[in-house]
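J.: return atomic coordinates for the entry below.
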Amino acid sequence: MKVSEGRLDIACWCPSPNFGPRPPGPDGDITLLVIHNISLPPGQFGGGYVQQFFQNKLPADAHPYFAEIAALRVSSHLLIERDGAVTQFVNFNDRAWHAGRSVYEGRADCNDYSVGIELEGTDTDAYCAVQYEVLVDIVRALQAEYPAIGRRITGHEHIAPGRKTDPGPAFDWQYLFRTLALSDN
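T.: Predicted coordinates for the structure are as follows:
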């Protein structure tokens, strides 16, 4: 797995219109990974609704929840589905709209300097082993391309506490960091 010119080689490209340029200079350097979860409708997996949502094509009449969110303009860089399939919506060198109002280590506006990775899931449903395997490989590829990330990996819940809860208690942070540490040896 490799990142080249802001694209992950194994990802299906599904471009979102919801992105912008990163700030110039060091303010826009990629130094953080933010892990999220998403399921549309909530608690349901598959169906392609996440892809439609990030492309502003979510059919508002397909589910009552969709009527509430269809007008939102958001995106993430990547989505890892339950079966390990990966979709990329925004070039890593661009600013995706995934974090919203956020702060990491005293620095606001995490979208400016982070990559957002969505896992298809919920706060409380266990994530799939293949999702962790793919996530670890993606993290390694991103760290190789953007070494300033280092171990700066966090959840949406940590950069927007009280506002966001994902990836939630179902996400195994210890497993992720233990596996990444083993891969360094």
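
J.: CA only for contacts and neighbour counts going forward, please
T.: OK.

J.: can you give me the helices for this protein?
T.: Secondary structure of the chain by DSSP state H: the helices cover 49-54, 64-69, 129-145, 156-159, 173-183.

J.: just name the most buried of these.
T.: Counting by mean count of other C-alpha atoms under 10 Å, helix 156-159 has the highest mean neighbour count of these, with a mean of 22.

J.: who touches that helix?
T.: Residues outside helix 156-159 that contact it (C-alpha atoms under 8 Å, 6 or more residues apart in numbering): 34-36, 99, 102-104, 110, 163-168.

J.: from those residues, which is closest to P23?
T.: Among the contacts of helix 156-159, C110 lies closest to P23 (C-alpha to C-alpha), at 11.4 Å.

J.: how near is that closest one to G47?
T.: Between C110 and G47 the distance is 29 Å, computed by C-alpha to C-alpha, to the nearest Å.

J.: neighbour count winner among the two?
T.: Per other C-alpha atoms under 10 Å, whichever of C110 and G47 has more neighbours is C110, with 27 against 11.

J.: so who does that one touch?
T.: Counting by C-alpha under 8 Å, 6+ apart, C110 makes contact with L32, A99, G100, R101, S102, V103, Y104, I159.

J.: try 7 Å
T.: Neighbour list for C110: A99, S102, V103, Y104 [criterion: C-alpha atoms under 7 Å, 6 or more residues apart in numbering].

J.: want to put them side by side, so please do this one too:
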Amino acid sequence: MLIDAEGYLIQARYIPSPNCDERPDRNDISLLVIHAISLPPEEFGGEGVIELFTNQLDPQAHPYYQALEGLKVSSHFFIRRNGEIIQFVPCTRRAWHAGVSCWQERTRCNDFSIGIELEGSDNQPFTPMQYTRLTELTQAIQAAYPVHDIVGHADIAPQRKTDPGPYFDWQHYRQTLEKRITHD
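T.: Just a heads-up that it's a prediction; the model follows:
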């Protein structure tokens, strides 16, 4: 996989989100934040996440959506359960994925991070294809930017968030990432 100079993953489907802006320092991209999301909760394969990130979510379409009305959020990438990667925001811009957050005494993690949403929840394992695509995407990001820390949303906002949740296999992900680095 390859990320071009403008911050687009060549292999991704691009659906632009309006929920982004300029980074304070375009060269300060040092953190990767892994999230999990499903809309409606625990349901996969629908258009809810895309609609949320593009401000097209109908609050009447599902009772859960009413609590999300007016929410302006996005992520750089979304990895579906089948491995499809959708990009919403170029890596060179700030996506609105982390909210109130702090990592290693730095606040406003959106300023210096790339956000990846996995289609999933706290209650179900992720798919093997998601781990494969996440590893490939991580390598592409690390080749393009000086990302040295990889964390979950819960690590940067522990009072508010639990994702990617207890079913995310950090050990497998890190081992796969290290294995691919040593073999490439």
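
J.: re earlier: need the helices of structure 1 in CSV (columns: distance to L8 of structure 1).
T.: Output for the helices of structure 1, formatted as CSV (distance: least, C-alpha to C-alpha, whole Å):
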stretch, distance to L8 of structure 1
helix 49-54, 17
helix 64-69, 28
helix 129-145, 8
helix 156-159, 22
helix 173-183, 19
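
J.: number of residues surrounding R163 of structure 1?
T.: Residues near R163 of structure 1, counting by other C-alpha under 10 Å, number 13.

J.: and it, what's its match in structure 2?
T.: Using TM-score structural alignment, the partner of R163 of structure 1 in structure 2 is R160.

J.: highest neighbour count among the contacts of C110 of structure 1?
T.: Counting neighbours by other C-alpha under 10 Å, A99 leads those with 26 neighbours.

J.: if I look at the nearest residue to that residue once chain neighbours are set aside, how far off is V34 of structure 1?
T.: Setting aside the residues directly before and after it, A99 of structure 1 is nearest to N111 in space (C-alpha to C-alpha, 6 or more residues apart in numbering), at 5.7 Å. As judged by C-alpha to C-alpha, N111 of structure 1 and V34 of structure 1 stand 9 Å apart.

J.: that older thread, nearest to R7 of structure 1, out of the helices of structure 1?
T.: For the helices of structure 1, distance to R7 of structure 1 was read as C-alpha to C-alpha. The smallest value, 10.0 Å, belongs to helix 129-145.

J.: so which residue is dead centre in structure 2?
T.: I116 (1.5 Å; C-alpha atoms, centre = their mean).

J.: what's next to stretch 163-176 of structure 1, contact-wise?
T.: 35-37, 122-127, 136, 155-157.

J.: out of those residues, which is nearest to K57 of structure 1?
T.: Proximity to K57 of structure 1 was ranked across those by C-alpha to C-alpha; first place goes to N37, at 19.5 Å.

J.: residue in structure 2 matching G48 of structure 1?
T.: Correspondence of G48 of structure 1 to structure 2, assessed by TM-score structural alignment: E47.

J.: wait, doesn't the residue nearest to the centre of structure 2 sit right on S75?
T.: Yes. With contact defined as C-alpha atoms under 7 Å, I116 of structure 2 counts as touching S75 (6.2 Å).

J.: number of nearby residues for R101 of structure 1?
T.: A count of neighbours around R101 of structure 1, defined by other C-alpha under 10 Å, yields 12.

J.: so who does it touch?
T.: R101 of structure 1 neighbours (C-alpha under 7 Å, 6+ apart): D109, A160.

J.: Q11 of structure 2 too?
T.: M1.

J.: same check, this time on R7 of structure 1
T.: Residues in contact with R7 of structure 1 (C-alpha under 7 Å, 6+ apart) are N91, F92.

J.: the helices of structure 1: which one's closest to N93 of structure 1?
T.: Smallest distance to N93 of structure 1 across the helices of structure 1 (C-alpha to C-alpha): 10.8 Å, for helix 129-145.

J.: average offset of that closest one relative to structure 2?
T.: Superposing on structure 2 and averaging over aligned pairs (mean C-alpha distance after the TM-score superposition for structure 1), helix 129-145 of structure 1 comes out at 0.2 Å.

J.: what's the angle between that helix and helix 173-183?
T.: Here helix 129-145 of structure 1 runs at an angle of 50 degrees relative to helix 173-183 (axes from the mean of the first three to the mean of the last three C-alpha atoms, to 10 degrees).

J.: which strands or helices does helix 129-145 of structure 1 pack on?
T.: strand 3-4 (3 or more C-alpha pairs under 7 Å, 6 or more residues apart in numbering; DSSP states H and E).
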